[in-house]
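Participant: Sequence unavailable; structure follows:
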């Protein structure tokens, strides 16, 4: 299997299923986005948000996955996480690409790129969608150990 450096996981990925990813997005929308929209409506009077709720949502999508090493609440509940291609936790720049830049193109393409992204997730063996390819991330099952030695010595 080769030598593993810096306590990184060997190049073995157990990719998250499409259904796990869909469940994670639904949970995130129900737990974070919907309540913030309601709070914004009650405070400001519109569903689009005020600067405080927009800031809180940006922190959730851009900062929390970095701090928690690839988890959002939805991903944690679905048992999956985001990581970089070599098993490293995601950084701020890739989260910015993943959750801000690429979704902007989903919107300006009137959902065309979003449909392409969903098709990629279904058809690719690594389950990468467009935002994963651009950001250099992959969504894996969270229970995978970070490092499994080739031979372990067990003493009785």
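Facilitator: Now that the structure is in, tell me what you want to look at. Since we're looking at a predicted model, the values are computed, not measured.
Participant: only C-alpha atoms for contact and neighbour calcs from this point on.
Facilitator: OK.
Participant: and the residue most central in space within the chain, what does it touch?
Facilitator: The residue lying closest to the centre of the chain (C-alpha atoms, centre = their mean) is residue 82, at 4.4 Å. Neighbour list for residue 82: 65, 69, 70, 71, 89, 90, 137, 138, 139, 140 [criterion: C-alpha atoms under 8 Å, 6 or more residues apart in numbering].
Participant: Would you list the buried entries among these?
Facilitator: For the contacts of residue 82, a neighbour count by 16 or more other C-alpha atoms under 10 Å gives the buried set as 65, 70, 71, 89, 90, 137, 138, 139, 140.
Participant: next up, a second structure to put side by side with the first:
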């Protein structure tokens, strides 16, 4: 074979799109939905069931940490078992491994959540999907995940 033909074949293999990437707006809407469906009830339970109200919750440094930890645990369990949270399910998107397309492990889901907290606190990684074809955020790059449109079988 000619060198030119081999070079064209390599280019075709590299540019082949394997996934349908989820839009950034759907990802943000899914995140907001998860905040209302998972995180808000956790904070409510901590503030009004386990503590004496919002004043005690606001004065505590441990209560918000416990709330975020519980949310992160639930988030990691849902991602490792189903690949989706309720918000992602509502917008028909899924978090998968970027190489194999399979569900990620629990440990990797926890790492992705911790990386998301870092990404969200710096705001740098949240703007990354606007400049990438695969729409990966910084926490997706760190953990080797990708958010795709769920396939209907």
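Facilitator: It's in. Just so you know, these numbers come straight off a predicted model, no measurement behind them.
Participant: How alike are these chains, TM-score-wise?
Facilitator: Here the superposed chains carry a TM-score of 0.74, computed using TM-score structural alignment, normalised by the length of structure 2; 128 aligned residues with a C-alpha RMSD of 2.3 Å.
Participant: Now which residue in structure 2 aligns to the residue nearest to the centre of structure 1?
Facilitator: Aligning on TM-score structural alignment places residue 82 of structure 1 opposite residue 95 in structure 2.
Participant: Please apply the same query to residue 126 of structure 1.
Facilitator: In structure 2, the residue equivalent to residue 126 of structure 1 is residue 134, according to TM-score structural alignment.
Participant: how close does that match get to residue 14 of structure 2?
Facilitator: 13 Å (C-alpha to C-alpha, to the nearest Å).
Participant: Settle it for me: which of the two has more neighbours?
Facilitator: Counted by other C-alpha atoms under 10 Å, residue 134 of structure 2 and residue 14 do not tie: residue 134 has more neighbours, with 18 against 8.
Participant: did I read that right, that one in a strand?
Facilitator: No. Secondary structure of residue 134 of structure 2 (DSSP: H, G, I helix; E, B strand; the rest coil): coil, not part of a strand.
Participant: OK, contacts around it?
Facilitator: Contacts of residue 134 of structure 2 by C-alpha under 8 Å, 6+ apart are 21, 146.
Participant: what's the answer for residue 31 of structure 2, then?
Facilitator: Neighbouring residues of residue 31 of structure 2 by C-alpha under 8 Å, 6+ apart: 87, 88.
Participant: Relative to structure 1, which residues correspond to the host helix or strand of it?
Facilitator: Element membership of residue 31 of structure 2, judged by DSSP states H and E, is helix 24-34. The aligned range for helix 24-34 of structure 2 in structure 1 is 18-28, by TM-score structural alignment.
Participant: Flag every buried residue along the matching stretch.
Facilitator: 20, 21, 23, 24, 25, 27, 28.
Participant: List the contacts of the third one.
Facilitator: Under the criterion of C-alpha under 8 Å, 6+ apart, the neighbours of residue 23 of structure 1 are 74, 78.
Participant: hang on, isn't residue 19 of structure 2 packed against residue 147?
Facilitator: No. Applying C-alpha atoms under 8 Å as the test, residue 19 of structure 2 and residue 147 come out as separate, 9.2 Å apart.
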